[in-house]
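no FASTA, just this:
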């Protein structure tokens, strides 16, 4: 019998190796708006949205002052941060625009809309919202039809104007 993971299983948090903890806290807390929950000595911090114990762990245990991992190597492609609504994604995108923070891409995937960027350690970050499930495009066989089309960034920005 094939085992299938339970339907309500979620990925609870990501823990990232960073070179400079304060620089990472400035990005994730000051720019993206996460809240610092606690620190673990001077080398690790745990941050969250909504008071959860942590959505993101940041540490310098093996990476203090280290260069970013090579782009063409095995490892984490990106951390995806799911916003509750398109309006919330718009506000986050506006904050990036106002801070002149560079983005690396923006896509409409049919099931979701996403903004891509890198954190200060060049870890990929996806900021996105999911469309309601009943709006997800489907193939003729009923499976989900995901795609990558350009995202209308001006329309997204207008939501938070």
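Sure thing, it's come through. This structure is a prediction, so every number in the text was calculated from the model and none was measured.

please make it C-alpha for all contacts and neighbour counts, starting now.
Fine.

pull out the buried positions in stretch 21-36.
By neighbour count with 16 or more other Cα atoms under 10 Å, stretch 21-36 contains the buried residues 21, 24-25, 27-29, 32-36.

oh, I was asking about stretch 40-58
Counting neighbours by 16+ other Cα under 10 Å, stretch 40-58 gives 43-48, 53-58 as buried.

the buried residues of stretch 21-36 in helices, which ones?
21, 24-25 (DSSP state H).

those into TSV, with extra columns for distance to residue 118?
What follows is those, written out as TSV (distance: Cα to Cα, whole Å):
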residue	distance to residue 118
21	16
24	11
25	14
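
between the buried residues of stretch 21-36, which is closest to residue 89?
Of all those, residue 32 has the smallest distance to residue 89: 10.6 Å, by Cα to Cα.

now name the helix or strand holding the closest residue to the closest one other than its chain neighbours.
With sequence-adjacent residues excluded and distances taken as Cα to Cα, 6 or more residues apart in numbering, residue 32 is closest to residue 92, at 6.7 Å. According to DSSP states H and E, residue 92 maps onto helix 86-98.

what's that helix in contact with?
31-32, 83, 102, 115, 127-129, 156-160 (Cα atoms under 8 Å, 6 or more residues apart in numbering).

and here's the other structure:
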């Protein structure tokens, strides 16, 4: 049985994840994916073992390193670890353009879904880390159930409509 926790204030509304740092097997290969396929800017290369990439001039959204993983293999399915890193695009058109870049690179999608609150596509980076590309619908368009709670869904994504924007 889990003991009761003392009442603490919730995390502040403005809290967000600032960056993700991944262990990769091949730094150049990983840089090529995040820079050339997803379009992030290479902000800094930190010696032969690490790099930092971002969008929009931020110091870094993603860090990559080979310090403990040079030449390594992805963890087998069924083990704990990162499920995916999600990249939030400002508009549906921006998401469509990102998907066009992924397709042009010959990368297959693992899946796509309309979650009601967002539209999302799923793929893997060269180290088999999950990657989600998505955009959020405006908050006033999010589906709400009869109880007033947010109601996320897992419906098919209108790929034809999305790609028409690219």
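All right, it came through fine. Predicted, not measured: the structure shown is a model, and the values here were computed from it.

re the thing from before, distance from the helix holding residue 92 of structure 1 to the middle of the chain?
13 Å (Cα atoms, centre = their mean, to the nearest Å).

with stretch 14-21 of structure 1 instead?
14 Å.

wait, doesn't residue 30 of structure 2 sit right on residue 64?
Yes: look at residue 30 of structure 2 against residue 64 with Cα atoms under 8 Å: they come within range, at 7.5 Å.

intersection of neighbour lists for those two?
residue 24.

ok so, going back, of all the ones in helices among the buried residues of stretch 21-36 of structure 1, which comes closest to residue 143 of structure 1?
Closest approach to residue 143 of structure 1 among these (Cα to Cα): residue 24, at 38.7 Å.

state the helix or strand in which residue 121 of structure 2 lies.
Here residue 121 of structure 2 is assigned to strand 118-124, by DSSP H and E.

er, residue 38 of structure 1 actually
Using DSSP H and E, residue 38 of structure 1 sits within strand 35-39.

over in structure 2, find the residue span that strand aligns onto.
Counting by TM-score structural alignment, strand 35-39 of structure 1 lines up with residues 41-45 of structure 2.

to the chain's geometric centre, what's the distance from the matching stretch?
18 Å.

just stretch 111-120 of structure 1 next, same as before
So, by Cα atoms, centre = their mean, the centroid of stretch 111-120 of structure 1 is 6 Å from its chain's centroid.

before we move on, the earlier item: tell me the helix or strand right after the strand holding residue 38 of structure 1.
strand 44-48.

which elements pack onto that next one?
Applying 3 or more Cα pairs under 8 Å, 6 or more residues apart in numbering; DSSP states H and E, one finds that strand 44-48 of structure 1 contacts strand 35-39, strand 56-59.

now distance to residue 10 of structure 1 too, for those strands, in JSON lines please.
Output for these, formatted as JSON lines (distance: least, Cα to Cα, whole Å):
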{"stretch": "strand 35-39", "distance to residue 10 of structure 1": "21"}
{"stretch": "strand 56-59", "distance to residue 10 of structure 1": "14"}
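
select, out of those, the one closest to residue 5 of structure 1.
That would be strand 56-59 among those, by Cα to Cα, at 22.9 Å.

that closest one vs structure 2, average offset?
Following superposition, strand 56-59 of structure 1 is found to deviate from structure 2 by 0.2 Å on average (mean Cα distance after the TM-score superposition for structure 1).

in the following helix or strand past that strand, what's buried?
On the C-terminal side of strand 56-59 of structure 1, the nearest following helix or strand under DSSP H and E is strand 79-83. Neighbour counts over strand 79-83 of structure 1 (16+ other Cα under 10 Å) mark 79-80, 83 as buried.
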